[in-house]
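>>> here is the input, now give the coordinates:
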Amino acid sequence: MKLLLVEDEPLLLEEMENYLTEQGYLCEKASTFKEGEDKINLYDYDAIILDINLPGGTGLQLLKLLKNQHRDTGILIVSAKDSLTDKLTGLEMGADDYLTKPFHLEELNARINALLRRKSFNGHSKIVIDHLEIDTAAHEVRGKNEIINLTKKEYQLLLYFIINKNRVVSKQSIAEHLWGDHYDMVDNYDIVYVHTMNLRKKITASTGTDYIKTVYGIGYKFTQS
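Have a look, this model is predicted:
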């Protein structure tokens, strides 16, 4: 899952990035209103961790920008202000949750997990497609009575395909999702092909079904028979 962390406190921003990266998320950062605005206009994210007080603007202004663009991105507001007014304003504008500083990183992770389950998988931590089962809480994938050993990128790619089930996803969108700000380093998308083919082989070998179809000249599509 791809996250954007918008936070002006350098130490907290670094701590969040390090911890959430260890939990398997792809994290991008912004420390000012302008940086957050630029990233929101350029990229799509599964969830955004949004501080209210930012240099050059507010997190609520960024929230308004997202909602004006009709994005379905999950929004978790974090702020040092323990104000009922701030909480209600953020939630009424479309935020999904609110966390008051200081907070434990474990609680932040739990809130993000719950938010993403609600947004992407109707609140469930387990997704079952025929003989394929994904436990998003345990980061575990099973085929026919066996665990499918996936790399971190393969696991992220599988979830991306499932979220976009029956849609064609381009190689560029996959590269942006898996490598974030560094996707332009993927020169000719050969690495996207390699990750996709490795995932496809593992899933097919364990379930007996090839869910990932190649759409020539464009990208790939995850389909369920």
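>>> switch to C-alpha atoms for all contacts and neighbour counts from now on
Noted.
>>> now do the SS call for the closest residue to Thr214 other than its chain neighbours.
Spatially, and ignoring its direct neighbours in sequence, Thr214 is nearest to Tyr220 (4.6 Å; C-alpha to C-alpha, 6 or more residues apart in numbering). Using DSSP: H, G, I helix; E, B strand; the rest coil, the structure places Tyr220 in strand.
>>> repeat for Asn149
coil.
>>> how near is the residue nearest to Thr214 to Asn188?
16 Å (C-alpha to C-alpha, to the nearest Å).
>>> ok, those two, which is more surrounded?
Each of Tyr220 and Asn188 has its neighbours counted (other C-alpha atoms under 10 Å); Tyr220 has more, 21 against 11.
>>> list the contacts for the more buried one?
Applying C-alpha atoms under 8 Å, 6 or more residues apart in numbering to Tyr220 gives the contacts Val168, Val169, Ser170, Lys171, Ile212, Lys213, Thr214.
>>> and the second one, that's in a strand?
Yes: secondary structure of Val169 (three-state DSSP): part of a strand.
>>> spit out the contact partners of Val186.
Contacts of Val186 (C-alpha under 8 Å, 6+ apart): Ala175.
>>> can you give me the strands in this structure?
2-6, 26-30, 47-51, 53-54, 57-58, 74-79, 97-100, 126-129, 132-135, 140-142, 168-170, 212-215, 219-222 (DSSP state E).
>>> residues in contact with the nearest residue to Asn166 once chain neighbours are set aside?
Leaving out its chain neighbours, the residue that sits closest to Asn166 by C-alpha to C-alpha, 6+ apart is Thr223, at 5.1 Å. Applying C-alpha under 8 Å, 6+ apart to Thr223 gives the contacts Lys165, Asn166, Tyr211, Ile212, Lys213.
>>> most neighbours, which of the residues you listed?
Ile212 (22 neighbours).
>>> wait, that one sits on Arg200?
Yes: with contact defined as C-alpha atoms under 8 Å, Ile212 and Arg200 form a contacting pair (6.3 Å).
>>> before we compare anything, build this one as well:
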Amino acid sequence: MKILIIEDELALSQTVEEFLKSENFLTETAHDFHAGLEKALTYDYDCVLLDIMLPGGSGLDILMALKEEHKKQPVLILSAKDSVEDKVLGLEIGADDYLAKPFHLAELLARVKSIIRRNARDGEKLLQYKNVTVDPDNRQVMVDGKEMVLNRKEYDLFYYFMLRPNKLMEKTSLIESVWGDSSDQADSLDFIYSQIKNIRKKLKEAQAEMDLQAVYGVGYKLV
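Reported below is the predicted structural model:
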């Protein structure tokens, strides 16, 4: 799962980023309005952590831009401005929740997981397709009630597909979902093929009623 942190306080941004990484999230950061707006509009995230007061503009304007572009990016506002007016306005514009600074990291994690659950899976705790069930909180994959063990990269890729069954996913989107800001460091897309191959093998061995189908020259989809 990929999180975008739009926060100009560098120490706080780094603390949140390191904490979320320790919880197996992929993170990207932006420290001003323009960088945050560009990333939020260009890429897809499971959740955006958004500060209101940013150099160059307001986080509320980023919310407005997401709404105008019909980008359904779940947003959690993080701001020292704890007035009722700011909270109500943010939620009316399209934010999913509001967390005032200072906050405990454990509470942040709970809010993020709740938002992702509500938006990605219509409020259901478990994600299920055919005879496969994914428990995102425990990063566990079950096939007919038996665990199918995946490593971290394999799980991240498979979860990405499980959120979008029968949808063609381009290779570039897949590499961004796993590498994030470091995607340009990959010399080729061969490692995606390797991960896909491993997942397909494990799905077959576990007798899952699905497969990752290659679409030549484009990408893959879960069928």
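>>> what does the TM-score come to for these two?
Overlay of the two chains. TM-score (TM-score structural alignment, normalised by the length of structure 2): 0.96; 223 aligned residues with a C-alpha RMSD of 1.2 Å.
>>> circling back: quick one: buried ones out of the contacts of Tyr220 of structure 1?
Val168, Val169, Lys171, Ile212 (16 or more other C-alpha atoms under 10 Å).
>>> need the residues you listed in a markdown table (columns: distance to Tyr155 of structure 1).
Formatted as a markdown table, these follow (distance: C-alpha to C-alpha, whole Å):
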| residue | distance to Tyr155 of structure 1 |
| --- | --- |
| Val168 | 18 |
| Val169 | 16 |
| Lys171 | 16 |
| Ile212 | 14 |
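>>> out of those residues, who's nearest Ile52 of structure 1?
Ile52 of structure 1 lies nearest to Val169 out of the buried ones among the contacts of Tyr220 of structure 1, by C-alpha to C-alpha, at 33.1 Å.
>>> structure 2: helices as residue ranges?
Counting by DSSP state H, structure 2 has helices at residues 10-22, 33-42, 59-68, 84-93, 105-120, 152-162, 171-179, 190-205.
>>> so for Gln128 of structure 2, which of those helices sits nearest?
That would be helix 152-162 among the helices of structure 2, by C-alpha to C-alpha, at 7.8 Å.
>>> how close does the closest one sit to structure 1?
Taken against structure 1, helix 152-162 of structure 2 registers an average deviation of 1.1 Å after superposition, with mean C-alpha distance after the TM-score superposition for structure 1.
>>> packing partners of that helix?
strand 127-129, helix 171-179, helix 190-205, strand 219-222 (3 or more C-alpha pairs under 8 Å, 6 or more residues apart in numbering; DSSP states H and E).
>>> format these as CSV; extra columns: distance to Ala95 of structure 2.
Output for these, formatted as CSV (distance: least, C-alpha to C-alpha, whole Å):
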stretch, distance to Ala95 of structure 2
strand 127-129, 23
helix 171-179, 22
helix 190-205, 33
strand 219-222, 30
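>>> about what we covered before: output the strands of structure 1 as JSON lines; include the columns distance to Lys153 of structure 1.
Below are these laid out as JSON lines (distance: least, C-alpha to C-alpha, whole Å):
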{"stretch": "strand 2-6", "distance to Lys153 of structure 1": "12"}
{"stretch": "strand 26-30", "distance to Lys153 of structure 1": "10"}
{"stretch": "strand 47-51", "distance to Lys153 of structure 1": "18"}
{"stretch": "strand 53-54", "distance to Lys153 of structure 1": "32"}
{"stretch": "strand 57-58", "distance to Lys153 of structure 1": "33"}
{"stretch": "strand 74-79", "distance to Lys153 of structure 1": "21"}
{"stretch": "strand 97-100", "distance to Lys153 of structure 1": "28"}
{"stretch": "strand 126-129", "distance to Lys153 of structure 1": "18"}
{"stretch": "strand 132-135", "distance to Lys153 of structure 1": "15"}
{"stretch": "strand 140-142", "distance to Lys153 of structure 1": "13"}
{"stretch": "strand 168-170", "distance to Lys153 of structure 1": "16"}
{"stretch": "strand 212-215", "distance to Lys153 of structure 1": "16"}
{"stretch": "strand 219-222", "distance to Lys153 of structure 1": "16"}
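>>> gap between Thr42 of structure 2 and Ala35 of structure 2?
11 Å.
>>> more neighbours: which of these two?
Ala35 (13 against 10).
>>> across to structure 2, which of the contacts of Tyr220 of structure 1 hold up?
Contacts conserved in structure 2 for the contacts of Tyr220 of structure 1, counting by both residues aligned by TM-score structural alignment, their matches' C-alpha atoms under 8 Å: Val168, Val169, Ser170, Lys171, Ile212, Lys213, Thr214.
>>> just to revisit the earlier point, dump the helices of structure 2 to JSON lines, plus distance to Asn138 of structure 2.
Shown next, in JSON lines, are the helices of structure 2 (distance: least, C-alpha to C-alpha, whole Å):
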{"stretch": "helix 10-22", "distance to Asn138 of structure 2": "14"}
{"stretch": "helix 33-42", "distance to Asn138 of structure 2": "27"}
{"stretch": "helix 59-68", "distance to Asn138 of structure 2": "30"}
{"stretch": "helix 84-93", "distance to Asn138 of structure 2": "29"}
{"stretch": "helix 105-120", "distance to Asn138 of structure 2": "11"}
{"stretch": "helix 152-162", "distance to Asn138 of structure 2": "11"}
{"stretch": "helix 171-179", "distance to Asn138 of structure 2": "18"}
{"stretch": "helix 190-205", "distance to Asn138 of structure 2": "18"}
